[in-house]
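*Asks:* Next come a sequence and a model predicted from it.
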Amino acid sequence: MVPSLLLEIALIGILGIASQWIAWRYRMPAIVVMSITGLLIGPVFGIINPEKDFGDLFGPIISAAVAIILFEGSLNLSFKELRGIGKPVFRISTLGAFIAWILGSLTAHYIAGLSWAVAFVIGGLFIVTGPTVIMPLLRQAKLKPRPAKILKWEGIIVDPIGALLAVFAFEIIVVITAENPNGTQLLLFFAASLFAVIFGWALGKGLGWMFETGHIPEFLKSPAIVVVVIFCFTAADMVMHETGLLSVTAMGITLANMGISSISDMRHFKENISVLLISTIFIMLTASLEVETLLQIFSPNIIGYVLLMMFIVRPLSIFLSMIGTGLSLNEKILLGWIAPRGIVALTVSSYFASVLLGAGYEDAEILTTLTFALVFSTVVAHGFSLGWLAKKLNLSQEGNPGALIIGSNKFTVRLADSLKKANIPVIVVDDIWENLSLARQAGVPFYHGDMLSEQTEHMLDTIPYDYLLAATDDNALNSLTCTTFLPEYGRTNVFKISPYTHFKDGYSSGVVPKVGGRILFDRKFSLENLIDKIEEGYVFRKTTLTEQYGLKQYLDDKDERTVFLYLIKPNGVLKFFSEEMRTVPATGDVIVSLTPPLKEKEKIQAKIENNRMNVGKNEKK
């Protein structure tokens, strides 16, 4: 056991972020790494037990964290995303959820051996997936837009529905088992649910209005949202347990669809908080499990229940609810398999376990074990199989890392063409149609629109592109674009063309140097310089480094006017050269550079001379 609660909090935070880093570094599902970490420091080695150590604070901390995570997820639910997927999302959130509830309850009764009352409560709860598990998986698996959006919407919309179904089932049990049953309690349940939706909508509208009218300054907007979210969840939850999840979801969706410009800025802040909370909460929950709970997982009825939920209940609910939605067979197969359960299932099941045990249902004792068995099994199975299955079903955009180039001009089009020839996904984006004529003529993929507009966000599929290159003739726009997309692409994957101008005493820029992304290639090469080189006949040359022809010999042979552009690793990884990043080519790498046409002329001249010599020899014969 750790000597102090403060040290335990620090340890949980460090291990949570370390788990996220390991998952990112080795391309593993983050949820799996966090779960294993929690099990190791909790029931396996007994270093911490957050539930005991935090005492009465454990429940409120978990609940507040879940509320913030669910709100952050719902803040991404713009109704414009539903274009083309509205019917599948509606079906999966209503008919699909209902079918999963009924089938899951039957499975819990006949296979897990639970009483009808407990089975219907847990059956309602287990329809949830949730943003805590879906979002990290979608970030790692490059799914095509339609299945990715359906899974995201389902995870966020069905989360509160599952909790409400569990409450609804419990309220029915209370009514049925009462000595003098009446429907008042059920009416209160529906009234509380309606209140939660209206309350969340009203808070969202009110907060949005205050943001738009300037009643809340910029530096207070993010803190205000966090506080209001917790208040929204708590107030609704006090009226009836678990309606708080519904309330914060309604609040998030309301704000997401008000068109508030500052919401996108706060969304990045909320995403950072969400990652931190998911990292810590998952470790806290798994570390709080008892050894006896883990051993119970291996009982035949629990294993059978988990297998049926994964291989029968979920696929059947998807295939039945998706009839007539226009989804392909491959999409239905993917959706029918991917349904990892997460934090909401763990937290709410522990609440109902205690409530049902207090009501005299002794079989509710295994709810925690059953829940963790399903959560861990689905997280591991779906986390490791999503990418593989998506590739097999041709629903993945995984492949060589691509580049999204903003600005269509003579240089960027030639650059895009060289990437295309190297089988690297590339697209040129420009809001001026005339500029795109160069891309059209070269046969390079292009998109007509403003990269910073909301319409582009919904219309342009950016999943295949790992790098963003801002190369317009407007240095301020390049910096703004890079700053906007830094949180999405990562600091090392966002580049802008050099804004510097060469003077006698060095280089200067009209834009603050630290604003935006990294300088692409070298500060010596502005867009104007690069376009001039293209017009002078500079060529794109590929050079493969070998054991016989290494980096040193290549550097000795190169022309001093050569511009290093990018290199391609043997495994297909793309790296752009930048003076702000240390890129060291190695054996097997292909270096692509922009070189003077001198060597090309020499090759042509040598070929001409060779032809002359051959003609002369033939004449002598």
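*Replies:* Structure received. Numbering: from 1, shown residues only.

*Asks:* make it CA atoms for all contacts and neighbour counts henceforth
*Replies:* Fine.

*Asks:* Residue 210 contacts residue 216, doesn't it?
*Replies:* Yes. Residue 210 is within contact range of residue 216, at 6.0 Å (criterion: Cα atoms under 8 Å).

*Asks:* longest helix of the protein?
*Replies:* What stands out as the longest helix in the chain, according to DSSP state H, is helix 145-177.

*Asks:* Just name whatever secondary elements that one is in contact with.
*Replies:* On a contact count with 3 or more Cα pairs under 8 Å, 6 or more residues apart in numbering; DSSP states H and E, helix 145-177 meets helix 58-74, helix 86-93, helix 116-125, helix 131-140, helix 184-212, helix 243-256, helix 329-337, helix 343-358.

*Asks:* Now do the fourth one and helix 145-177, the angle between them.
*Replies:* So that's helix 131-140. If you take axes from the mean of the first three to the mean of the last three Cα atoms, to 10 degrees, helix 131-140 sits at 170 degrees to helix 145-177.

*Asks:* also this one, for the comparison:
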Amino acid sequence: MEHHLSIILITIVALGVFSQWVAWWLKMPAIVLFLVSGVLAGPVLGVVNPSEDIGEVLSPLVGLAVAVILFEGGLSLRLHEFKEAASGVKRLVSVGAALSWLLYTLAAHYIGQLSLPVSLLFGAILIVTGPTVIIPMLRQAGLNRRTASYLKWEGIINDPIGALLAVLVFQYFVFAGADAADGMQVFIDLGWAILISLILGGGVAWLLGWAFNHTWVPEYLKAPLTFAFVLVIYGVASEFFAEAGLLAVTVMGMIMGNMSIAGMAELRRFKEYITILMVSTVFIVLTADLDPNVLLHLDWHAGALVLAVLFVVRPAAVFLSTMFTDMNWRDRVLVGWIAPRGIVAAAVAGVFGPRMVEAGYGGAEQLLPLIFAVVFSTVILHGFSIGRLARWLRLSSEPKGVLIVGASPWSTELARALTNELDVQVVLVDSSWHRLRTARLAGVRVLYGEVLSEQIQQSLELNEIACLLAATSNDAYNALVCSHYVTSLEHDRVFQLPMYAADEDNGAKIVARPLRGRPAFDNNAQYEELWRRHFQSWQFYKTRITESYSFEDFKRDCPTDAIFIARRYADGTLLFNAAGGTPRAEVGDTLIYYAPKKDAGDRRRARAERAVAASGRTLPGALPDSEEALERERQEGNDNNA
């Protein structure tokens, strides 16, 4: 039995994590692969049957996992994001939640033909648009920060609100429906539960933050201790009122996420890893546990209800609740369409549906299959459409920009060349306003301040950044910048200027290799060397690879001492060249390199090359150059003649 259970648990975890990996490779919503994997492993192939294999502990384990997921979601709710979208977020989690409950209830009663108690419970459950599905979708869609904050705040705040409301409706009709005094007691208990959850979650968060900042807890215990307190708070709050623990851990996460806590970056990273694992496995468990027979209870009324939920009720609730706010119409359209349901909705329906059937309420047997139908429909339709809709509404952008840290004469010239000659979105950051002056005058977007400060990080739209280059004179600082941003941009897109070979041989003088970014350009492209070559009048050049001029032709004609800087792909994405790597390019790509300035003889040779190329002949050793560079040479010649 133990061996069998081990195999089941290994299968569930492996399916969840591998689904995430495959979804990343295929660039498709991970949540869709969770559904497919769970259905195949459970109802279709019968490999996994969580209810039988895991038994009675399944429901508590799912509850604990959801608590951890909500805590991590609370950690990600930053007040500066709320300030940007405050008006819309306030409406979505207040008027929007109440209006959604009303409209979902009316649709369930009049379209789905459910009894009023079951309709009220159905409407309460559908308020939930949880982070278990929203966060993976946002990660894949690349929405701008303002639009993403609407969906993220609504999902994380409404998750415990919807669950608590569902508990309230269930307890009112099952335990106190016939007694007004008992019914009033349910509301009183709910009020106390909310108050206790706020005090418990907020108090523990503040105490933990204080203990962390006053070194009462060693670094290696901060994440495990926080994890343990999340579980304890969830359990204690749930003893006062069912599902109140979800609200308590959400509040705890929100407060800790907005405190200045030492080691918060590591804590966030640990929680993110745990959450990814739990989202993957819990969704596999719930879909694998689905009984296909429950879908037999659905009829055409159920189909009409699901369509109304998707195309009428949700858009109407969002548009009505956000009237006269600062949300623009594009945000309202996207938020009105995107409302996937996930773990919490399915879990609450799985607990309350059968008990409503036992209580004899009409249509209660359809509650669970209806919720699963909504979960499946929203996950698939919203998962596949959010990226396309966001691009159509111009609410997302492909990560094609470049972040350069450190304004020196060389990096300023690089930023100018990328911005003005290649139309690459460049952000140059430096803590010296004087060093940024030349870049500002050249039309480069600059950001004044410390790149590791909270204010600058709030100003950066990292979803627009394809790669980063730390190019200051301090190798240790460059490494610190790279290690900070590597979790957001991936290791292969975070670069720093290389260190001297002599320092590499003496390990006591350099930053450890795992803490550094990838060395950029060339092993000899150190800060001082690039500065020296800048004052030797080296320049940036670009060459586009075409069918008539191949990459092999470029390598043959390029100066031997040139430094390969970057490759601009045909779709506009730019990636710096790594030191020691072999540059590659395909037709349509543009290569940027750094080489000595050409003299008059070189310009004459370039003109001769163009003439020979036009005649169809070849000129051995000719140096290819872009039309923009040739135009610059002609202008220089005109200036000299003048």
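*Replies:* Received the coordinates, thanks. Everything quoted here is computed from the prediction, not taken from an experiment.

*Asks:* Could you get me the TM-score between them?
*Replies:* Remark: TM-score between the superposed chains equals 0.93 [TM-score structural alignment, normalised by the length of the first structure]; 609 aligned residues with a Cα RMSD of 2.4 Å.

*Asks:* The longest helix of the first structure vs the second structure - mean distance after superposition?
*Replies:* Once fitted to the second structure, helix 145-177 of the first structure is off its aligned match by 1.7 Å on average (mean Cα distance after the TM-score superposition for the first structure).

*Asks:* Show me which residues of that helix are buried.
*Replies:* For helix 145-177 of the first structure, a neighbour-count test (16 or more other Cα atoms under 10 Å) marks 145-175 as buried.

*Asks:* and what of stretch 243-255 of the second structure?
*Replies:* Neighbour counts over stretch 243-255 of the second structure (16+ other Cα under 10 Å) mark 243-255 as buried.

*Asks:* Identify, from the residues you listed, the entry nearest to residue 265 of the second structure.
*Replies:* residue 253 (13.8 Å; Cα to Cα).

*Asks:* contacting residues for that closest one?
*Replies:* Residues in contact with residue 253 of the second structure (Cα atoms under 8 Å, 6 or more residues apart in numbering) are 70-75, 205.

*Asks:* What of residue 152 of the first structure?
*Replies:* When contacts are counted by Cα under 8 Å, 6+ apart, residue 152 of the first structure touches 131, 134-135.

*Asks:* now the second structure: which of those residues match?
*Replies:* Compared against the second structure with both residues aligned by TM-score structural alignment, their matches' Cα atoms under 8 Å, these retain 131, 134-135.

*Asks:* Turn those into TSV, including neighbour count.
*Replies:* TSV is the format used below for these (neighbours: other Cα atoms under 10 Å):
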residue	neighbour count
131	32
134	26
135	18
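
*Asks:* Which parts of the stretch 251-400 of the second structure are helices?
*Replies:* Counting by DSSP state H, counting those that start in this stretch, the stretch 251-400 of the second structure has helices at residues 264-288, 300-308, 314-321, 329-337, 343-358, 367-392.

*Asks:* Mean distance between the last one and the first structure after superposition?
*Replies:* Compared with the first structure after fitting, helix 367-392 of the second structure deviates on average by 1.2 Å (mean Cα distance after the TM-score superposition for the first structure).

*Asks:* what comes up buried for that helix?
*Replies:* 367-380, 382-387, 389-391.

*Asks:* So for the second structure, the centremost residue is which one?
*Replies:* With distances taken as Cα atoms, centre = their mean, the second structure has residue 139 as the residue nearest its mean C-alpha position (2.9 Å).

*Asks:* From residue 386 of the second structure, how far out is it?
*Replies:* Separation of residue 139 of the second structure from residue 386 of the second structure (Cα to Cα, to the nearest Å): 11 Å.

*Asks:* Can you give me the stretch of the first structure that the one helix or strand residue 540 of the second structure maps to aligns onto?
*Replies:* Per DSSP states H and E: residue 540 of the second structure is located in strand 539-544. Counting by TM-score structural alignment, strand 539-544 of the second structure falls onto residues 539-544 of the first structure.
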